[in-house]
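>>> No sequence on hand, only this structure:
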């Protein structure tokens, strides 16, 4: 083993944790929403007004899976990790901005938008950090000791 195997990578670990956490939240919300829409449709209720909700659920599911895949790639120090997570973060930023423009302004919508953007800014900073760049460049997977 080389010394690189035991080098702590806090930026890479932080970004991996944020990506997995937000990915799990996205997959959970998307799956639960699709499950609710399916239950509503199977109950015989009219679902034509739920089109935007279905699109949101599918996009949440896909972006969550993209973040989880990016986290796995980052853990393995794969070169595509930064691109995958970067694309997911960019799409999430656009989604957050669109939600702020379209949604009605309530306390919870403002709070959710601010917290989402804070998490995405943190991910962007970590993504651009030298620690993550070095981790991917060296190609040594992360380890928990």
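Thanks, I have it. Nothing here was measured: the structure is a model prediction, and the numbers come from that model.

>>> use CA for all of it now, contacts and neighbours both
Noted.

>>> Which neighbouring elements make contact with the helix or strand encompassing residue 121?
Assigned by DSSP states H and E, residue 121 belongs to helix 107-128. Contacts defined by 3 or more C-alpha pairs under 8 Å, 6 or more residues apart in numbering; DSSP states H and E place helix 107-128 against helix 10-42, helix 81-102.

>>> quick one: which of these is nearest residue 119?
Closest of the helices and strands packed on helix 107-128 to residue 119 is helix 10-42, at 7.9 Å (criterion: C-alpha to C-alpha).

>>> returning to what we had before: how far off centre is the helix holding residue 121?
From the chain centre to the centre of helix 107-128 is a distance of 11 Å (C-alpha atoms, centre = their mean, to the nearest Å).

>>> got a list of contacts for that helix?
Contact with helix 107-128 is made by 11-12, 14-15, 18-19, 82, 85-86, 89, 92-93, 96, 99-100, 103, 132-133, as judged by C-alpha atoms under 8 Å, 6 or more residues apart in numbering.

>>> list the buried ones in it?
113, 116, 117, 119, 120, 123, 124, 126, 127 (16 or more other C-alpha atoms under 10 Å).

>>> do you know how far the fifth one is from residue 37?
As judged by C-alpha to C-alpha, to the nearest Å, residue 120 and residue 37 stand 28 Å apart.

>>> and the comparison structure, right after this:
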């Protein structure tokens, strides 16, 4: 069972691929934890109701959007989990200072992460990196 502050459909898929049996958002965990633990104990998947729709939609879209999403996800796969966290917050429009506060990092550390993210993705700007994230479904969630 994984408790998260915020998570996109892409992040949910990543956790599920890594073997998470359940994903709940912290702000609603009190309400959902009892049934989620029972569900996982019975061998089923427990997914926070607020995550169900974005995850379902990410698997049911078809055509060019899926190809574009698949390509973007492949590009993001080279990023470390922390770099993915930083990029998701960039995609949500946060400043370096706000990202630092959200992830308990210094602004200089965020700046270094962004430098590495741009290098790994082969892009020159923060906006281009965010655009790749958006195509992958990262950083555009209001969850």
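Great, that's in hand. Everything quoted here is computed from the prediction, not taken from an experiment.

>>> Any idea what the TM-score comes out to?
Here the TM-score for the pair of chains, by TM-score structural alignment, normalised by the length of structure 2, is 0.25; 77 aligned residues with a C-alpha RMSD of 5.9 Å.

>>> hmm, back to that, what is the subsequent helix or strand relative to the helix holding residue 121 of structure 1?
Sequence order places helix 130-138 as the next helix or strand after helix 107-128 of structure 1, per DSSP H and E.

>>> on contacts alone, who are the packing partners of that next one?
By 3+ C-alpha pairs under 8 Å, 6+ apart, helix 130-138 of structure 1 packs against helix 10-42.

>>> Now do the buried residues in whichever helix or strand comes after the helix it packs on.
As assigned by DSSP H and E, the chain's next helix or strand after helix 10-42 of structure 1 is helix 51-75. Using 16+ other C-alpha under 10 Å as the test for burial, helix 51-75 of structure 1 gives 54, 56-75.

>>> Over to stretch 90-99 of structure 1?
Buried-residue list, stretch 90-99 of structure 1, by 16+ other C-alpha under 10 Å: 92, 93, 95, 96.

>>> first to last residue in stretch 95-110 of structure 1, what's the distance?
Span of stretch 95-110 of structure 1 from end to end, C-alpha to C-alpha: 14 Å.

>>> From the chain's centroid, how far away is that stretch?
That offset, for stretch 95-110 of structure 1, works out to 18 Å (C-alpha atoms, centre = their mean).

>>> before we move on, what about stretch 96-104 of structure 2?
16 Å.

>>> Find the nearest non-adjacent residue to residue 69 of structure 1, please.
residue 84 (7.7 Å; C-alpha to C-alpha, 6 or more residues apart in numbering).

>>> what's the spacing between the one you found and residue 64 of structure 1?
Counting by C-alpha to C-alpha, the gap from residue 84 of structure 1 to residue 64 of structure 1 is 12 Å.

>>> And for residue 120 of structure 1?
Taking C-alpha to C-alpha, one finds residue 120 of structure 1 at 13 Å from residue 64 of structure 1.

>>> Then residue 24 of structure 1?
Taken as C-alpha to C-alpha, the span from residue 24 of structure 1 to residue 64 of structure 1 is 6 Å.

>>> One more: residue 121 of structure 1?
In terms of C-alpha to C-alpha, residue 121 of structure 1 sits 17 Å off from residue 64 of structure 1.

>>> ok, now residue 133 of structure 1?
23 Å.

>>> now swap in residue 116 of structure 1 and tell me
Residue 116 of structure 1 is 14 Å from residue 64 of structure 1, by C-alpha to C-alpha.

>>> if we can go back for a sec, can you tell me which of the helices and strands packed on helix 107-128 of structure 1 is most buried?
helix 10-42 (a mean of 18; mean count of other C-alpha atoms under 10 Å).

>>> any idea of the angle it forms with helix 51-75?
150 degrees (axes from the mean of the first three to the mean of the last three C-alpha atoms, to 10 degrees).

>>> Counting by contacts, list what helix 10-42 of structure 1 packs against.
Packing partners of helix 10-42 of structure 1 (3+ C-alpha pairs under 8 Å, 6+ apart): helix 51-75, helix 107-128, helix 130-138.
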